[in-house]
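Engineer: next come a sequence and a model predicted from it.
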Amino acid sequence: MHYSSILPDVIKVADEASEKVLHIYQSDFKVSYKADDSPITAADTAAHDIITHGLRNISRDIPILSEEGKDIPWEERKHWRRFWLVDPIDGTKDFTQRTGEFTVNIAMIEDGEPVMGVVIAPALKEAYWGVVGEGAHRRDRTGRVHSIRVAEPKAVKRVVASKNHLNEDTRAFIDALGEHELVQAGSSLKFCRIAEGHADIYPRLGPTCEWDTGAAQAVLVAAGGKVETLDGTPLKYGKPDVLNPYFIAAGSWYRHRP
């Protein structure tokens, strides 16, 4: 499949969902909580509905795994060679706290790897997309589209970290890098900051799920970066458990040291 040929349609679906999300974000929305105590709003479910409908129009035969969709058993998922991976809103805490740093995420997974991704930050009016092997792009708030690439390494590493998840293990990893500068970012925007050359490395030594990372990983890899587990292997998708292992996202310069 030539993913660049369907990419404009995927961006259009993500834009439509982002418009609805922004409308709810600017309203007096209510916050509910799922069984695991994570927050959910009407924006999550509205974006899920728009995206799943849009993706089915693009490709009726490719299954969809969404954070807000029904649980699909491994017995069914293990037969998927290719599937859409969707996080209707990554960074719901950023959404409910009105920081603006939340994203709409759509990825295509093929043989365990993200091969195409679209990430939109509705409140920031920023968008990122990429096809692995074909490059990555950013659309700024004026609507202009720019090609993006990871930065060349510098002596002082710019480390992007989550305001909500800066735990002791992460702090120890960052300190071991030596001289560094901390760049704050929410949601999957952390990957995008590296992809566009505004940061160098993002250590995630805490829990995430496949839908949290798939789209932004595709953007970062398309921009020349990498996402590896702590044993130095690429972060994979379509596992029996949708929880990710700990990982490091970085530019191409990064080499894992056990």
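Structural biologist: Okay, I see it.
Engineer: going forward, measure contacts between C-alpha atoms and count neighbours the same way
Structural biologist: OK.
Engineer: so how many other residues sit close to Gln184?
Structural biologist: 15 (other Cα atoms under 10 Å).
Engineer: that one contacts Val160, correct?
Structural biologist: Yes - here Gln184 lies in contact with Val160, judged by Cα atoms under 8 Å, at a distance of 5.6 Å.
Engineer: what about the helices in the stretch 101-250 of the chain?
Structural biologist: With helices called from DSSP state H, counting those that start in this stretch, the stretch 101-250 of the chain shows them at 168-176, 189-195, 210-222.
Engineer: can you check which of those helices gets nearest to Asp111?
Structural biologist: Proximity to Asp111 (Cα to Cα) singles out helix 210-222 among those, at 12.9 Å.
Engineer: what's that closest one in contact with?
Structural biologist: Under the contact criterion Cα atoms under 8 Å, 6 or more residues apart in numbering, helix 210-222 has outside partners 66-67, 85-87, 90, 105-109, 114-119, 128-136, 150, 187-189, 191-192, 194-195, 226-227, 237, 242-244.
Engineer: and stretch 8-17, by the same measure?
Structural biologist: 46-48, 50-51, 54-55, 58, 104-106, 118-120, 129.
Engineer: now the buried members of those.
Structural biologist: Buried members of the contacts of stretch 8-17, scored by 16 or more other Cα atoms under 10 Å, are 46-48, 50-51, 54-55, 104-106, 118-120, 129.
Engineer: buried residues of the longest helix along the chain, list them for me.
Structural biologist: Scanning the chain for the helix with the most residues, using DSSP state H, yields helix 3-25. Across helix 3-25, burial judged by 16+ other Cα under 10 Å covers 3, 7, 10-11, 13-15, 17-18, 20-22, 24-25.
Engineer: who does the helix or strand following that helix touch, helix- and strand-wise?
Structural biologist: For helix 3-25, the following helix or strand on the C-terminal side (DSSP states H and E) is strand 32-33. If contacts are counted by 3 or more Cα pairs under 8 Å, 6 or more residues apart in numbering; DSSP states H and E, strand 32-33 sits against strand 39-40.
Engineer: check it against this one:
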Amino acid sequence: MTLDNNQTKKIADALKVARSVAWGAADILSSFYHKDTSDLDIKDKKDGPVTEADMAANKYIVGRLKEELGTEEFGYLSEETFDVKKAEPVDHDWVWIIDPLDGTRDFIDKTGEYGMHIALAYQGRPVIGIVAIPESQKIYFASKDQGTFVETKDGTVTSIKVSDRHKIEDLYLIVSRSHRDDRFQKLIDGLPFAGKKYMGGVGGKISTLLEQESDVYISLSGKSAAKDWDFAAPELILTEAGGKFTYVDGKPVFYNQGDVKRWGCIVATNGHCHEDLCAKATAMLKEIDKN
């Protein structure tokens, strides 16, 4: 994707707004997180629980973005407002993709491993990515071709890069403590990683790659699949920090395609042996599916 000067300026201006919105949303989520669980008004839905915190953060994020940036040029795709039954793409080239609370189960269980995602996609590919980790008081942000940065609550901004580990045997996998069917378990058990680390929420997992605590994250759909709002922001903060994020066959992930579920196998790495790892995973999945 090549951006012209006007598009680059639009992205820079939008990022300033979105960073401010991210901090506001992080404060909202943190305030709910430190309440008693019985005050969260938890509702169980098909794809997992929803709380009062999800709804409050979503209202704030979408409201602020619309107020500051309008609806003429920008469309909005949010976990809490998307009509899954219609499953229609948002009719804009520029679309904000929002997950107001990534890791709701961890939020409810008080692990601290929850986050918030704001991404801006242009013609299906992310050009802004922001992942907030409220309990760490950090936001990770990136824009296309401008690198990835981490910002702390005091306003300090630091450039951040993935690790330089470059042998599969030296890499650490970041994975959920649960949410693994037998097929996925066989895949990750069969790959020769140095070890596994555990974390809730996709944004939190990808942040560990930026902090060089891990090197690989794999998503493998089963009965269900991760959604656009799980991946759009984490993808950009990873790739702008030097990592890679593709389907296992090397194809890029496109967002706002109607069906928001990202079926198949998606591999996110520090980039140094991405293709080799994808090849090994492809071969292993073929063997697993034979048996």
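Structural biologist: Ah, there it is. Keep in mind that what you see is a predicted model, and the values were worked out from it rather than measured.
Engineer: ok, back up a step: turn the helices of the stretch 101-250 of the first structure into TSV, columns for mean neighbour count and distance to Arg77 of the first structure.
Structural biologist: Converted to TSV, those look like this (neighbours: other Cα atoms under 10 Å; distance: least, Cα to Cα, whole Å):
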stretch	mean neighbour count	distance to Arg77 of the first structure
helix 168-176	13	32
helix 189-195	28	26
helix 210-222	29	13
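Engineer: what's the closest non-adjacent residue to the aligned partner of Lys43 of the second structure in the first structure?
Structural biologist: In the first structure, Lys43 of the second structure lines up with Tyr33, judged by TM-score structural alignment. In space, and not counting its chain neighbours, Tyr33 of the first structure is closest to Pro39: 4.5 Å by Cα to Cα, 6 or more residues apart in numbering.
Engineer: and the one you found, what is it in contact with?
Structural biologist: With Cα under 8 Å, 6+ apart, Pro39 of the first structure has these contacts: 31-33, 92-93.
Engineer: just give me the closest of the buried residues of helix 3-25 of the first structure to Tyr254 of the first structure.
Structural biologist: Nearest to Tyr254 of the first structure out of those is Tyr3 (Cα to Cα; 27.5 Å).
Engineer: now the closest one: how far from Ser59 of the first structure?
Structural biologist: Distance, Tyr3 of the first structure to Ser59 of the first structure, using Cα to Cα, to the nearest Å: 12 Å.
Engineer: same question, Arg82 of the first structure
Structural biologist: Taking Cα to Cα, one finds Arg82 of the first structure at 11 Å from Ser59 of the first structure.
Engineer: more neighbours: those two, which one.
Structural biologist: In terms of neighbours (other Cα under 10 Å), Arg82 is the more surrounded of Arg82 of the first structure and Ser59; the figures are 20 against 11.
Engineer: that one touches Asp111, doesn't it?
Structural biologist: Yes - under the contact definition of Cα under 8 Å, Arg82 of the first structure touches Asp111, with a separation of 6.4 Å.
Engineer: among the contacts of helix 210-222 of the first structure, name the ones in strands.
Structural biologist: Judged by DSSP state E, strands contain the following of the contacts of helix 210-222 of the first structure: 66, 85-87, 90, 105-109, 114-119, 128-131, 135-136, 226-227.
Engineer: how many neighbours does Arg204 of the first structure have?
Structural biologist: 24.
Engineer: Lys227 of the second structure maps to what in the first structure?
Structural biologist: Using TM-score structural alignment, Lys227 of the second structure pairs with Cys209 in the first structure.
Engineer: what's the nearest residue to its match if we skip its chain neighbours?
Structural biologist: Leu243 is the one closest to Cys209 of the first structure (Cα to Cα, 6+ apart), at 4.4 Å.
Engineer: how many neighbours does that neighbour have?
Structural biologist: 14.
Engineer: what is the equivalent residue in the second structure for it?
Structural biologist: Using TM-score structural alignment, Leu243 of the first structure sits opposite Lys261 in the second structure.
Engineer: distance of its match from Ala226 of the second structure?
Structural biologist: In terms of Cα to Cα, Lys261 of the second structure sits 6 Å off from Ala226 of the second structure.
Engineer: got it, and Gly124 of the second structure?
Structural biologist: For Gly124 of the second structure, the distance to Ala226 of the second structure - Cα to Cα - is 16 Å.
Engineer: same question, Leu171 of the second structure
Structural biologist: For Leu171 of the second structure, the distance to Ala226 of the second structure - Cα to Cα - is 23 Å.
Engineer: who has more neighbours, those two?
Structural biologist: Ranked by neighbour count (other Cα under 10 Å), Leu171 of the second structure and Ala226 place Leu171 first, with 23 against 19.
Engineer: who's in contact with that one?
Structural biologist: Applying Cα under 8 Å, 6+ apart, we find Leu171 of the second structure in contact with 165, 193-195, 214-216.
Engineer: map it onto the first structure.
Structural biologist: Looks like Leu171 of the second structure aligns to Lys157 there (TM-score structural alignment).
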